[in-house]
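# all I have is the shape, not the residue letters:
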């Protein structure tokens, strides 16, 4: 059996999306789930009673699971508890919901996901859509960096589906060169860099699954455009910390990128061994 998948739940109805996706992925990978709830102490309730209620709620949520699972309830902040469980379980993936922290913008902009991406020793899958089908395509935005290549490899190893690689380019020096010449220069640079990127020996095992595109666009728009090729896509970005997710797709602000993309997003921190 392969390494387990860790999935977070806050015991609310909003957490059904990450749970459903985690079950689907565990079935595909033939692995078990570790379902984690971080218990925050309440002044109006005895801790033992809190633990009992949380366990009863968890057991009700997982009673129809079709895969092996383990329940973990730990005291502490959700990001810290999740990172600790991922490390202890040697997990392949951690799955969280986009609405886990009050509102999607709170989740992406807050320190909670920052901590999780920085500390969890596994890629983080942010589930935004209700799972209806297994993922049938990966869309990776690339800036042609080594970090981006590692994100491609990590995603390709996790999900055995086609990979669409897209570079969003702009028009360099439009005032000096003119709009048409600037567009051609941007397109030429992107094509040349894409060829160099794909020639990397590290990507050789995956080339049969990769199609690539260069498009004049903002980064999130490029991913959204090519995600339409699939019925159930997952977007992929690479990072070596929350502040660096922005660098992956030509300088986009992380908050803008992650909130603008409407699909599930896999964040692969640099330095992880996929």
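Happy to help now that I have it. Bear in mind that the values here come from a model prediction, so they are computed numbers and not experimental data.
# from here on, just use CA atoms for contacts and neighbour counts.
Noted.
# what about residue 130, neighbour count?
13 (other Cα atoms under 10 Å).
# show me the biggest helix of the chain in terms of residues.
helix 179-198 (DSSP state H).
# for the next helix or strand after that one, which positions count as buried?
Using DSSP states H and E, the helix or strand that directly follows helix 179-198 along the chain is strand 210-216. Neighbour-count burial for strand 210-216 flags 210, 214-216 (criterion: 16 or more other Cα atoms under 10 Å).
# for stretch 86-99, measure first residue to last.
21 Å (Cα to Cα, to the nearest Å).
# same deal with stretch 174-185?
10 Å.
# buried sites along that stretch?
Under 16+ other Cα under 10 Å, the buried positions of stretch 174-185 are 182-183, 185.
# what sits up against that stretch?
170-173 (Cα atoms under 8 Å, 6 or more residues apart in numbering).
# count of neighbours near residue 144?
20.
# help me confirm that it comes into contact with residue 197.
Yes: using Cα atoms under 8 Å, residue 144 is in contact with residue 197, at 5.7 Å.
# could I get the buried residues of strand 210-216 as JSON lines with distance to residue 85?
Putting these into JSON lines (distance: Cα to Cα, whole Å) gives the following:
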{"residue": "210", "distance to residue 85": "33"}
{"residue": "214", "distance to residue 85": "39"}
{"residue": "215", "distance to residue 85": "40"}
{"residue": "216", "distance to residue 85": "41"}
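# another structure for you, compare them:
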């Protein structure tokens, strides 16, 4: 995905709390800045009571040391105040196309996100958030996107293909047969599969991912739970980045796609690009 000869058109902002596991999102942010290519901005928000010059100098030195190991230049911004508000405010002020963030510890991603500043950033940021869980050993080379054919999932896919221009995208839909406990039959399942397939074809057409530079698009319809189907596709295709859309009103809505987004964040082991659809 290297575009080192292309002019820098994008801006990535990495939000760091300077804890031990921030090396993973830091390395990913640096790698993306080199390969997209993009300008890199690093933002750290000082905790309450650490607003002195010494705290600013220490945070700046810590970031500069890691940048030196990455052989990367970046704009460093140290903020004071509410973590979530300052991260979003800074990302908007620098014109960021992507916010890169990490998780606090190894484990289920949902356990690490729910109720944390990262959850609130995902809910409220108008800018896509890349949640980095894994080490950046390789570039991203394939996007796997979950969809229920909703507007938020369509918006997420379009944003992903703009940020990661040129990468192929594999769109996944999982389905169940309504009232299958009472109506289950192989014939009925195949009828629903056909119906879902036709919806997928229409959905992909409406994305309008065509023309010069358009990504290669593939798609699949499978019977089963969304998390299981998406995970199977990730394993089969050896993908390391999953795309999901979220609703931006008070957290993940308790509807089909909101529940799906939360389940994927909790269950999928890859890095995740979470995209919130802007309110109309």
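Now that the structure is in, tell me what you want to look at. Keep in mind that what you see is a predicted model, and the values were worked out from it rather than measured.
# TM-score for this pair?
The TM-score (TM-score structural alignment, normalised by the length of the first structure) is 0.88; 270 aligned residues with a Cα RMSD of 2.7 Å.
# before we move on, the earlier item: in the second structure, what range does the longest helix of the first structure match?
Aligned using TM-score structural alignment, helix 179-198 of the first structure spans residues 185-204 in the second structure.
# the strands in the first structure, which residues?
5-8, 33-39, 69-75, 93-97, 124-127, 137-141, 163-169, 210-216, 233-239, 264-269 (DSSP state E).
# residues contacting residue 171 of the first structure?
With Cα under 8 Å, 6+ apart, residue 171 of the first structure has these contacts: 179, 182-183, 185-186, 216.
# let's see it at 7 Å
With contact taken as Cα atoms under 7 Å, 6 or more residues apart in numbering, residue 171 of the first structure is in contact with 182-183, 186.
# quick one: the longest helix of the first structure to strand 163-169, angle?
140 degrees (axes from the mean of the first three to the mean of the last three Cα atoms, to 10 degrees).
# distance check, the most far-flung residue of the second structure relative to its centre against residue 195 of the second structure.
For the second structure, the residue at maximal distance from the C-alpha centroid (Cα atoms, centre = their mean) is residue 182, at 37.9 Å. Distance, residue 182 of the second structure to residue 195 of the second structure, by Cα to Cα: 20 Å.
# related to what we said a few turns ago, quick one: which of the contacts of stretch 174-185 of the first structure is nearest residue 85 of the first structure?
residue 170 (41.8 Å; Cα to Cα).
# the closest one maps to what in the second structure?
Match for residue 170 of the first structure (TM-score structural alignment): residue 176.
# which of the contacts of residue 171 of the first structure show up in the second structure as well?
Counting by both residues aligned by TM-score structural alignment, their matches' Cα atoms under 7 Å, the members of the contacts of residue 171 of the first structure that carry over to the second structure are 183, 186.
# including distance to residue 156 of the first structure, could the contacts of residue 171 of the first structure go into a markdown table?
What follows is the contacts of residue 171 of the first structure, written out as a markdown table (distance: Cα to Cα, whole Å):
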| residue | distance to residue 156 of the first structure |
| --- | --- |
| 182 | 34 |
| 183 | 31 |
| 186 | 28 |
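# which of the contacts of residue 171 of the first structure sits closest to residue 3 of the first structure?
Distance ranking of the contacts of residue 171 of the first structure against residue 3 of the first structure, using Cα to Cα, places residue 186 first at 42.3 Å.
# that closest one: what's it in contact with?
Counted by Cα under 7 Å, 6+ apart, residue 186 of the first structure has contacts 169-172.
# nearest spatial neighbour of the alignment partner in the first structure of residue 114 of the second structure, chain-adjacent residues omitted?
In the first structure, the residue paired with residue 114 of the second structure is residue 109, using TM-score structural alignment. Among residues not flanking residue 109 of the first structure along the chain, residue 255 sits closest, at 6.1 Å (Cα to Cα, 6 or more residues apart in numbering).
# for the one you found, grab the count of nearby residues.
For residue 255 of the first structure, the count of nearby residues is 18 (other Cα under 10 Å).
# with residue 158 of the first structure instead?
14.
# and what of residue 17 of the first structure?
22.
# likewise residue 195 of the second structure?
Based on other Cα under 10 Å, the number of other residues close to residue 195 of the second structure is 11.
# same question for residue 33 of the second structure.
23.
# circling back to that earlier point, most neighbours among the contacts of residue 186 of the first structure, which one is it?
residue 169 (21 neighbours).
# for that one, which non-adjacent residue is spatially closest?
Of all residues not flanking residue 169 of the first structure in the chain, residue 216 sits nearest, at 5.0 Å (Cα to Cα, 6+ apart).
# distance of the equivalent of the one you found over in the second structure relative to residue 142 of the second structure?
By TM-score structural alignment, residue 216 of the first structure lines up with residue 223 in the second structure. Distance, residue 223 of the second structure to residue 142 of the second structure, using Cα to Cα: 23 Å.
# which residue in the first structure lines up with residue 88 of the second structure?
Checking with TM-score structural alignment, residue 88 of the second structure has residue 83 as its match.
# actually residue 98 of the second structure, sorry about that
Looks like residue 98 of the second structure aligns to residue 93 there (TM-score structural alignment).
# got the contact list for that match?
Applying Cα under 7 Å, 6+ apart, the residues contacting residue 93 of the first structure are 5-6, 122-124.
# repeat that for 6 Å
5, 122-123 (Cα atoms under 6 Å, 6 or more residues apart in numbering).
# what's the answer for residue 227 of the second structure, then?
For residue 227 of the second structure, counting by Cα under 6 Å, 6+ apart, the contacting residues are residue 264.
# ok, now with 8 Å
260, 263-264, 267-268.
# what subset of the contacts of residue 93 of the first structure is buried?
5, 122-123.
# in CSV, list those residues along with distance to residue 227 of the first structure.
Formatted as CSV, those follow (distance: Cα to Cα, whole Å):
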residue, distance to residue 227 of the first structure
5, 24
122, 24
123, 20
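# just these now: which is nearest residue 222 of the first structure?
residue 123 (22.3 Å).
# aligned counterpart of residue 258 of the first structure in the second structure, please.
Per TM-score structural alignment, residue 258 of the first structure is aligned with residue 265.
# so what's the residue count around its match?
25.
# quick check: closest non-adjacent residue to it.
Residue 265 of the second structure's closest residue in space is residue 110 (Cα to Cα, 6+ apart), at 5.4 Å.
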